[in-house]
Every structure is written in structure tokens, then in C-alpha cells.
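Student: I'd like to go over a predicted model; first the sequence, then the structure.
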Amino acid sequence: MKKVLITGANKSIGFEAARQLLKQGYFVYLGARDNIKGDNAVAQLKAAGLTNVEFLQIDVSNPTSVEAAGKKITELDVLINNAGISGGFPQNNSASLDTFHEVFNTNFFGAINVVQNFIELLKKSAEPRIVNVTSGLASLTLHSDPTWKYYPYKSSIYGPSKSALNAYTIVLAYELKDTAFKVNAVDPGYTKTDFNNNMGPGTVVDAAAIIVKYATISADGPTGKFFSNDIETADQESPW
């Protein structure tokens, strides 16, 4: 049975991704910062008959927490870096430097720290996969195009933090290109969740589905790519 770790999985898109992967026969380590919320999420899945799930306490912004979590797992096939924070909207250049640090610490440095702590376990898998959950707001190409439907939706902190994660994804995928790893950045699209005050048009089911798709791709699947639910093409590949 393949095993997957999903960070920030106690609610919304992460929780739904856990549910979908459990239905596909994966064992899920449901990562969350809060013990009570994590335990409640696991209990909810088990009550629905999805029993191959275990709560893993992990705060990606806390190196000590990430290191401790890494010592509790002995096998891993898939890592989904889903945990993230927005820093609050709207955002502009007058935002405090502390907020910049807080968001980047979770969305960028936190994801890197998780990869570094779990990469050796993933290397033991026959088909290791890494999905870095990103955002359409990270695309520099789209944000430079006045015809893009989300062109006015600028953010001085959240978008750049995900742009940095995208850049890291490219480098990581290249570093692992001669191995069995598949490493991709995946944007679930503008989804209705409490992350954006329930303003998005997409559903968590569809949002989780594209994450799961690239978490479970076959050996001939892509690596080092950026995919988005908001891209209306057959392959949904987004420009960087």
C-alpha cells in the first residue's frame, strides 16, 4: 500500500485530497499543526469507513516540528506540500515586513524544509511523487497579461511566495530528473474555501482532484511542470 503525507490536511482542499486518495487505496498521513483539529479530521474520515489514515502533527513553519514528524514515518511514496497561509487580503507593498516573513516562512521555506526532511524516505519508494500546491497568482506570465481574467488580483506577499515555490519546484525536478521522481507544481484553481472568504467559483472536490492526479501519475507522466485548474486547455499546463 502506497503512503502519502499531506500537510495542512485537516480541512478544505487538503482534507478532500486525503479523502480521494484513501478511496484510491493509499495510506494517508494527515498532517496538521493543531492536534485537536487533526484528530477530528482523522475521526471524520474513519467514521466514513476510510480507516487507513493517521494524524501526523506537523507545523511546516517550525523546523523542530518538521524534524520530529520526519522521525515518525518509516515509509513514504508521495509528499503533497499543501499547507499554506495567505497573510490576509488585500495586499500591497505597504504590508509589514513581518507579514512577508510569516507567509514566506510557511509557503516557501516550510515546503523546502518538509522536502529536505522527507526526501530520503521518498528515495526508497519505487515511484516517488512530490506535489507542491501553488496558485495561479504565482504565474509571472499571466500577471503580466492585462487580458488575463485575474489580472487585477495582485498580492504583494502570497503570490510572490508561491512564485518562489514554483521556482524551487523547477530546480528540484531538474535535480531529480534522472530518478523515478515526478515533481510538479499544481494550482487547484480559484476555489471556494475559507482561505478566500468562500469567494472562489471552484469546488474543493475539483480542486483536490487535480492535486491527486499529479500525486498519482504514472512513470511516463510529466515532471517539472506547472498545472492549473484555471487553465482551459486539455493538459491544463500553466505558463510560469
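Tutor: Structure received.
Student: CA atoms for contacts and neighbours, from now on please.
Tutor: OK.
Student: Next secondary structure after the longest helix belonging to the chain?
Tutor: Longest helix in the chain by number of residues (criterion: DSSP state H): helix 158-175. Going down the chain from helix 158-175, the next helix or strand is strand 182-187, by DSSP states H and E.
Student: List the contacts of the helix or strand following that following strand.
Tutor: Downstream of strand 182-187, the next assigned helix or strand under DSSP H and E is helix 204-215. Outside helix 204-215, the residues that touch it by C-alpha atoms under 8 Å, 6 or more residues apart in numbering are 12-14, 16-17, 20-21, 78-80, 129-131, 133, 184, 186-189, 191-193, 228-229.
Student: for comparison:
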Amino acid sequence: MSEHTTHQKVALVTGANKGIGRAAAEQLAAQGMTVLIGARDPRRGEEAAAALRAAGGDAYAVTLDVTDPATVQAAAKQVEERFGHLDVLINNAGISGSGQVSPEDAHDQVPSSVDLDMVRAVFETNVFGVITVTNAMLPLLRRSPAPRIVNVSSHASSLTLTSDPDGPFTALLPSAAYTPSKTALTALTVQYANELRQDGILVNAAAPGFVDTDANNHTGHLTPAQGAAILVRLATLGADGPTAGFFSEEGALPW
């Protein structure tokens, strides 16, 4: 890697070929960062990166399946060889486990009748995949003067909100897969933050809100750009910013 007089910030967003991840990539590119579009499908990743470049951004596709450690290690090697460091990691890739359904209609997630294989698959992506990617990218993040990690969680992960009998989540069917996976992710976020705070690596969880995406069959009321705003804010925190937090665009959320 050649030496530059100024540090070019590099951000990797997983699951960034569409939806919230792509919107976050677009916003980071608009701020002048080099953005790496993490995508399982190389063609879709390259199409998204090309669109960002056409809009004036500096973007590259990186083939990365969070459930396949070999692709994650290959991606880390690619980032190291091309850029030598990583400043921002947004762990956005996730699955609902119910296909394209609305959360209020996820009958296959009801705890008493759930398919355990589906639960395992959801945790494989939403929890274990985050560990896989984060650990592979940490050596590159440690080379950044201001490393930031953002884990994309959900309002539904909040035990406080979902256990309120009079709260908005009572209308949703109970979930033994997606919702607990995001609760685990927020807990994992705190553990990473506690380990890495001494190294100046800020680690936070973000709840984008109910965004219009494939995951909910486009029933969400927020645009991907609106949902991505909190991801980008946490990805660009100053040195005095929070760590081990859980935030939506409105502010801190209860655990």
C-alpha cells in the first residue's frame, strides 16, 4: 500500500447491494469515504458499486457471505491488499427467517411451533455471522485512527419494549428466531464494546426503524435512506462519541 499524506477513510458495509445497507453505503460515499459493498452475489454487488460510482462515489464490490468464513477471510485479505486498513464496519447483513413477510404475519416464528433449523439459520447470519466478520476485520480496524463498528439491530430486540403488554409490539406475533437473534446481537455489541473501548474502537447497535425493504415485503413506512441515517451517524462518531450503546434516529433505546 502506498503512503498518502491524508488518511482515506474506508468503510465496509455487509449486505449492501440493496435496502438499508445500500443506502448507508450511498451516504458514506457522499461524505467522501471509500465504500466497500459487501454482497453474497458478485453481480449484484458490482451493480450496486457501479451505481455509486456513477453518482460520484468511490465504491468497490466485495464478495462476502457472512455465513461462509472462507469468503469473509478472502474479503479481509482483499481489503488489506488494496487499502491496508478499515475505518468503518457496518454489520448490516441479516435475515428475517420468514422470507418476505410482515412481522405481524410471521406464523412460522411462534415459539411453541417454530422449526429449530430456521432458528439456527437466523442466528447463523444475524449473530454468528457478525462475529465472523468482525473478528476477520478487527486487525484492519486497529490500523485506523478512529475505528467504528455498527451492528444493525432492531427495536424488536429491546426486552423493555417487547415485554410491555401495552406497547406497540403486542400486535406482533411472538418470534423465536428473528427477535431473539437481534436481542443477542445487541448483547454481543456491548461485549465487543467493553473489550475494544481501551483501543478506541467505538461499537454500537443501531435500530433503523420499520423501513420499506424486501425483508418485510415493502410494508415499512420509512425509506432506506431514513433508516440508514442512524447507521451513518454511529459510523462517523467523534472520539468523544458513545460506545456500548443502542440507538435509533430518535436517540438511545432501552435494552
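Tutor: Noted; the coordinates are in hand. Quick caveat, the model's predicted, so the values are computed rather than measured.
Student: what's the TM-score here?
Tutor: The TM-score (TM-score structural alignment, normalised by the length of structure 1) is 0.95; 234 aligned residues with a C-alpha RMSD of 1.1 Å.
Student: quick revisit: mind giving me the PyMOL select for the contacts of helix 204-215 of structure 1, buried ones only?
Tutor: A single PyMOL command selects the buried members of the contacts of helix 204-215 of structure 1 (16 or more other C-alpha atoms under 10 Å):
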select buried, resi 12+13+14+16+17+20+21+78+79+80+129+130+131+133+184+186+187+188+189+191+192+193+228+229
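Student: so who does the corresponding residue of structure 1 for R197 of structure 2 touch?
Tutor: When structure 1 is aligned by TM-score structural alignment, R197 of structure 2 is paired with K177. K177 of structure 1 sits next to T223 when contact means C-alpha under 8 Å, 6+ apart.
Student: quick one: K177 of structure 1 from P128 of structure 1, how far?
Tutor: Shown here: K177 of structure 1 relative to P128 of structure 1, a distance of 12 Å by C-alpha to C-alpha, to the nearest Å.
Student: I80 of structure 1 now?
Tutor: Distance, I80 of structure 1 to P128 of structure 1, by C-alpha to C-alpha: 11 Å.
Student: Kindly report the same for A48 of structure 1.
Tutor: As for A48 of structure 1, its distance to P128 of structure 1 is 28 Å (criterion: C-alpha to C-alpha).
Student: which of those two has more neighbours?
Tutor: Set A48 of structure 1 next to P128 and count neighbours by other C-alpha atoms under 10 Å: P128 wins out with 26 against 10.
Student: Correct me if wrong: that one contacts F181.
Tutor: Yes: using C-alpha atoms under 8 Å, P128 of structure 1 is in contact with F181, at 4.9 Å.
Student: nearest spatial neighbour of V53 of structure 1, skipping sequence neighbours?
Tutor: Once flanking residues are discounted, V53 of structure 1 sits nearest to V28: 4.7 Å by C-alpha to C-alpha, 6 or more residues apart in numbering.
Student: got the contact list for the alignment partner in structure 2 of Q24 of structure 1?
Tutor: Alignment note (TM-score structural alignment): Q24 of structure 1 maps to Q31 of structure 2. For Q31 of structure 2, no residue meets the contact criterion (C-alpha under 8 Å, 6+ apart).
Student: And the one 3 residues further on, by the same measure?
Tutor: Contacts were defined as C-alpha under 8 Å, 6+ apart; by that measure T34 of structure 2 touches Q8, K9, V10, A11, L28, G57, D58, A59, Y60.
Student: Neighbour-wise, give me the winner out of these.
Tutor: L28 (28 neighbours).
Student: quick one: contacts of the helix or strand where it lies?
Tutor: Per DSSP H and E: L28 of structure 2 is located in helix 19-30. Residues from elsewhere that reach helix 19-30 of structure 2 (C-alpha under 8 Å, 6+ apart): 11, 13-16, 34-37, 48, 52, 56-59, 92-93, 211-214, 224-225, 227-229, 231-232.
Student: Give me the neighbour count for the equivalent of K46 of structure 1 over in structure 2.
Tutor: When structure 2 is aligned by TM-score structural alignment, the residue opposite K46 of structure 1 is R53. As a burial measure, R53 of structure 2 scores 16 neighbours (other C-alpha under 10 Å).
Student: And for the one 10 residues further on?
Tutor: Neighbour count for T63 of structure 2, taken as other C-alpha under 10 Å: 23.
Student: ok, now T160 of structure 2?
Tutor: T160 of structure 2 is flanked by 13 other residues according to other C-alpha under 10 Å.
Student: what's the nearest residue in space to N40 of structure 1 that is not next to it in sequence in contact with, if anything?
Tutor: Once flanking residues are discounted, N40 of structure 1 sits nearest to N10: 8.0 Å by C-alpha to C-alpha, 6+ apart. N10 of structure 1 makes contact with L30, G31, A32, K37, G38, N40, A41, V42 under the criterion C-alpha under 8 Å, 6+ apart.
Student: what do you get for V211 of structure 2?
Tutor: V211 of structure 2 makes contacts with I20, H218, T219, G220, H221, L222, T223, P224, Q226, G227, as judged by C-alpha under 8 Å, 6+ apart.
Student: pretty sure V114 of structure 2 is touching P174, no?
Tutor: No: using C-alpha under 8 Å, V114 of structure 2 makes no contact with P174, being 10.4 Å away.
Student: which of these two has more neighbours?
Tutor: P174 (21 against 15).
Student: Pull the contacting residues for that one.
Tutor: P174 of structure 2 is in contact with Q109, V110, P111, counting by C-alpha under 8 Å, 6+ apart.
Student: Double-check that N17 of structure 2 belongs to a helix.
Tutor: No: counting by DSSP: H, G, I helix; E, B strand; the rest coil, N17 of structure 2 is not found in a helix; it is coil.
Student: For A93 of structure 2, see how far away it is.
Tutor: 10 Å.
Student: Just give me the match in structure 1 for L159 of structure 2.
Tutor: Using TM-score structural alignment, the partner of L159 of structure 2 in structure 1 is L140.
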